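Asker: Here is a sequence together with a model predicted from it:
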Amino acid sequence: MTLPKTLIVHGLDGSPAPHWQHWWAATEAGALAVDLPAPACPDPLAWETELIGMILRHPDSILVGHSLGAVLIAQLLGSVPDLRVRAALLVAPAEVSLSGRISAFAPLPERRLPVPAVLVASRNDPWMRFGRARDLAKSWGSRFVDQGIAGHINAAAGYGPWPRGKELRNALAAETLAPDTHVPGFPGPEPKGQSTARPSLRDAAGLTYGSPSRHDRPRNDRSWARLA
């Protein structure tokens, strides 16, 4: 079985090089950038329509959103829960009240998301207070990853290539795919004749974390936080 596609959802003003989202789309065959219209003057309905179209064309993908893109994903999954989305990685969501250009996206959703999700937050993000991001993760039922002092986790903050982002995406893929599917950086299937129980997953540093169900997984698992 092949890995699901990754749909990359940018925020306000897009994610031009050397932003990690641009780098990701340029270096991974299975990653597709969603072409959201008018990134400097975003319209919620137009952006939702485009993202829905991409999801329908590429069902069971993993969504990776940054800033306003993360907000868009949370809003869409909360309002249209039957969309075929496998999981979501939500990086540095933006507080939409901070700019008139994105105020049309208010209010931020606070309902539980219908898919496994990880929210990555920075302690000095100018677009959202750290505590607010942590509260949103609880509301959305997402794992919470503390990225430390990382600004808005964008090119201006030095993110550029961000391999840990891919590790977080791969971890989401590994817990939602069939046990015999190989995910880069994670154990492959066990040899025939051995137990078919899924092994614990490890990141490149050898940190172990479980693969709980979407309903029972911990909401602030420390081993996930150590991935960042």
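Answerer: That came in fine, so what should we check first?

Asker: rest of the way, CA atoms for contacts and neighbours
Answerer: Will do.

Asker: List the contacts of the residue most central in space within the chain.
Answerer: The chain has residue 89 as the residue nearest its centroid, 0.9 Å off, counting by C-alpha atoms, centre = their mean. When contacts are counted by C-alpha atoms under 8 Å, 6 or more residues apart in numbering, residue 89 touches 62, 63, 64, 65, 70, 117, 118, 119, 120, 168, 169.

Asker: same check, this time on residue 39
Answerer: Applying C-alpha under 8 Å, 6+ apart, we find residue 39 in contact with 11, 12, 13, 14.

Asker: another one to put next to it:
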Amino acid sequence: MKPSNVLLLPGWQNSDPDHWQSRWEALRGYHRVEQHDWMRPLRGDWSARLEETVADADGPVVLVAHSLGCILTAWWAAHTRHAAKVRGALLVAPGDVERPDLAEVIPGWAPIARQSLPFPAVLVGSRNDPYCSYERVQGLGADWGARFIDYGERGHINAESGLGDWVEGRGWLMQLATGA
């Protein structure tokens, strides 16, 4: 799979330079799906941008989503005509946008699409993620039909988690990309 067909889907406020998604982009040439407004995300706008990007891809793609990017993936998958182009999705630390505190700062993203995804997925969750309880992330994984990976106590699985280039996560990505 060409690096440009690995689509990075950051969450709210984008992924900073030390985030594993940004490191993968710099080191591997993966393609970040740029959103028009990272600070005030609109589900319709973000979904339309993902739809365009997948439609324009010159072959199969793998989605690599973090936080709100996971919620975007589930919503987009429920509405797209291009799901067949997705070889798989690595979903990492979804944010629970149905929680009142998050719904207030990121309005318009509830309800979370809970249908089984039409492509293979791996969901990596943390036991102490401040944006999604462990029980909730397990439930999302089950609803989405994703293979669930308990990643221990790693916070929001972002730059603050000290993952560097996150070799383990890249291994799961490669399994999805190759259909293993």
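Answerer: That came through fine. All values derive from a computational prediction rather than experimental measurement.

Asker: List the TM-score for the superposed pair.
Answerer: Superposed pair, TM-score by TM-score structural alignment, normalised by the length of structure 2: 0.91. Supporting alignment: 174 aligned residues with a C-alpha RMSD of 1.4 Å.

Asker: out of the contacts of residue 89 of structure 1, which are inside strands?
Answerer: 62, 63, 64, 65, 117, 118, 119, 120 (DSSP state E).

Asker: Give me the distance between the fifth one and residue 31 of structure 1.
Answerer: Put plainly, it is residue 117 of structure 1. Here residue 117 of structure 1 is placed at a distance of 18 Å from residue 31 of structure 1 (C-alpha to C-alpha, to the nearest Å).

Asker: which of those two has more neighbours?
Answerer: Using other C-alpha atoms under 10 Å as the criterion, residue 117 of structure 1 and residue 31 rank with residue 117 on top: 26 against 20.

Asker: Identify the residue of structure 2 aligned to the more buried one.
Answerer: In structure 2, the residue paired with residue 117 of structure 1 is residue 121, using TM-score structural alignment.

Asker: Just checking the distance from the longest helix belonging to structure 2 to the centre of its chain.
Answerer: For structure 2, the helix reaching the highest residue count under DSSP state H is reported as helix 43-56. From the chain centre to the centre of helix 43-56 of structure 2 is a distance of 14 Å (C-alpha atoms, centre = their mean, to the nearest Å).

Asker: swap in stretch 117-126 of structure 2?
Answerer: With C-alpha atoms, centre = their mean, you get 9 Å for stretch 117-126 of structure 2.

Asker: Report the two of the contacts of residue 39 of structure 1 separated the most.
Answerer: Greatest spatial distance in these: 11 and 13, 6.3 Å, computed using C-alpha to C-alpha.

Asker: which one of the two has more residues nearby?
Answerer: Neighbour count, other C-alpha under 10 Å: between residue 11 of structure 1 and residue 13, residue 11 has more, with 23 against 12.
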